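[1] one predicted model, sequence on top.
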Amino acid sequence: MAVRTTPPTQRVSLDRSIERMRKQLTEFASFLGRGKPTRSLEEFDLETERLIGDLLGQASDLLHAYEYAELGEAAGLVNMTDEAPEGSGLDSQRQSLLQRSRVLESCVSELEARRTATPKKTKIGRILIGPQIAEHMSTEIRSVSQDASLREAGQLMQQWKLGSLLVTNSRAYVGVLTDSALARDVAAKGLDPRTTTVKLSMRTPVAAIEGDRPIIDAVRMMKEQATRHLAVTQDGQIIGVISVSNILRYYSGVV
């Protein structure tokens, strides 16, 4: 059986790219307290954005992830307020620095994956890089009946300390209710939470992503669909939920 190999010229180019990215990662360590920075963080960020764009492409999801990491808050991921980031015990500046570091590590991993002789690809040819979504999702699935009242749903969110609930019709998951949708309908629209059912406020269909996809794909889908929560599937079945909080904990190194 023939083995695919990376052309010599391309491999040399990738070797150099990996070396450049590793050098950037090594320099970044000084901003985490391992040494004294030789330039400002703003200058480093500008160069890093250019480097990621040059080596991985301006459309790279990792370039977007680095830009989000610079913001250092969940609000930088998507322009929604569905869920406050669950506390990690880190101040926002430190968290932002750790997120940058994880993105740079992911950049190195992607370049190394491109260099390998037989990178793992999806059905549409995309290289799978980084940790899988299933490794960082919440496996405990919390749901509420579509016929329950908004008040009941709100109480469940408070009890379980969640920003969203999957909605079921007793046979299948048919939607998602977020705390922001609940607050919007009750406060802004003046609906009575005691008599208004979840069905009237839920979002349909359920936004879902396969668990074997890399985390960066979840970042992209959340941005595209303007949501902070995704159901995670395996063989067509929902096996968990991944939220902005899960992703930020990963990029902060808190897992």
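    Arrived safely, thanks for sending. Numbers count the residues shown, from 1 in each chain.

[2] contacts and neighbour counts: CA atoms only from here.
    Will do.

[3] what segments of the stretch 151-255 of the chain are helices?
    179-183, 215-225, 244-251 (DSSP state H, counting those that start in this stretch).

[4] include distance to A172 when you put those helices into CSV, please.
    Listed next are the helices of the stretch 151-255 of the chain as CSV, based on distance: least, C-alpha to C-alpha, whole Å:
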stretch, distance to A172
helix 179-183, 21
helix 215-225, 22
helix 244-251, 24
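
[5] out of the ones you listed, nearest to R142?
    Among the helices of the stretch 151-255 of the chain, helix 179-183 comes nearest to R142, with 13.6 Å by C-alpha to C-alpha.

[6] list the buried residues for the closest one?
    Using 16 or more other C-alpha atoms under 10 Å as the burial criterion, the residues of helix 179-183 that qualify are 179, 181-183.

[7] need the contact list for T168.
    Applying C-alpha atoms under 8 Å, 6 or more residues apart in numbering to T168 gives the contacts 143-146, 174-175.

[8] how does it look with 7 Å?
    143-146, 174 (C-alpha atoms under 7 Å, 6 or more residues apart in numbering).

[9] below is structure B, check it against A:
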Amino acid sequence: MTTGNTVGDQMSKTLFFTGPETTAFDAVDKMYQNKVSALLIQIDGEFKGIFTKTDWRNLILQGQADPHKAKVGDLMTSPIITIDKNETVGRATMLMEEKVFRHLAVTDNGKIVGMLSVKDLEKFYYKMHQKTNF
């Protein structure tokens, strides 16, 4: 594999997470504070789900619940879709398209070690485009 083309090369290494009892409103506030668009949901020391700004948007637009009362543990997507850090960016792109997800948890030997988002892929493809001089 070419250096820079793996998921591990492109992922965000800082993990942002919260517990299942956090309200949707507080979870989104944490996302904005940290400039991320997803939080992993940790239950009993393990990541069991993910809550995203897209989940938030759908919650608000569809009027499904009060964001000040709804808990992310009830709203999260589970199981988490993962990809190994040694997979290619191309494989990650295909998986996101196939699953219709904007975030993948990145694993190393089965343990979540990072996150890869559509924004990370945009940066990667933008750099690739610049290298081609078109």
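    Yep, it's here. Computed from a predicted structure; not experimentally measured.

[10] now, of the helices of the stretch 151-255 of the first structure, which is deepest in the fold?
    Of those, the one with the most neighbours on average (mean count of other C-alpha atoms under 10 Å) is helix 244-251, at a mean of 22.

[11] which part of the second structure matches that one?
    Here helix 244-251 of the first structure aligns to the second structure at residues 118-125, judged by TM-score structural alignment.

[12] now do the same contact list for N5 of the second structure.
    So N5 of the second structure contacts 88-89 (C-alpha under 7 Å, 6+ apart).

[13] distance of it from G73 of the second structure?
    According to C-alpha to C-alpha, to the nearest Å, N5 of the second structure stands 34 Å off from G73 of the second structure.

[14] try S12 of the second structure
    Distance from S12 of the second structure to G73 of the second structure, by C-alpha to C-alpha: 23 Å.

[15] the two - which one has more neighbours?
    Between S12 of the second structure and G73, counted using other C-alpha atoms under 10 Å, the more crowded position is G73 (22 against 17).

[16] what lines up with that one in the first structure?
    Per TM-score structural alignment, G73 of the second structure is aligned with K199.

[17] go on, Q33 of the second structure?
    Counting by TM-score structural alignment, Q33 of the second structure corresponds to Q159 in the first structure.

[18] how many neighbouring residues does that match have?
    Q159 of the first structure has 9 neighbours, counted by other C-alpha under 10 Å.

[19] contacts only, for it.
    Listed by C-alpha under 7 Å, 6+ apart, Q159 of the first structure has no contact partners.

[20] over to A24 of the second structure?
    56, 67-68, 70-72.

[21] so how far is K48 of the second structure from it?
    16 Å.

[22] ok, now Q33 of the second structure?
    Noted for Q33 of the second structure: a distance of 22 Å to K48 of the second structure, by C-alpha to C-alpha.

[23] can you check A65 of the second structure too?
    The value you get for A65 of the second structure to K48 of the second structure, if C-alpha to C-alpha is used, is 21 Å.

[24] the two: who's more crowded?
    Using other C-alpha under 10 Å as the criterion, A65 of the second structure and K48 rank with K48 on top: 18 against 13.

[25] quick one: what's aligned to the more buried one in the first structure?
    Using TM-score structural alignment, K48 of the second structure pairs with V174 in the first structure.

[26] test my guess that that match contacts V206.
    Yes. The criterion here is C-alpha atoms under 7 Å, and V174 of the first structure meets it with V206 at 6.4 Å.

[27] any idea how far the match of K48 of the second structure lies from H229 of the first structure?
    Taking C-alpha to C-alpha, one finds V174 of the first structure at 15 Å from H229 of the first structure.

[28] ok, now R94 of the first structure?
    R94 of the first structure is 24 Å from H229 of the first structure, by C-alpha to C-alpha.

[29] quick one, which of the two is more surrounded?
    Between R94 of the first structure and H229, counted using other C-alpha under 10 Å, H229 has the larger neighbour count: 27 against 14.

[30] excluding its backbone neighbours, what's nearest that one?
    Once flanking residues are discounted, H229 of the first structure sits nearest to S243: 4.4 Å by C-alpha to C-alpha, 6 or more residues apart in numbering.

[31] give me the neighbour count for the one you found.
    By other C-alpha under 10 Å, 23 other residues sit near S243 of the first structure.
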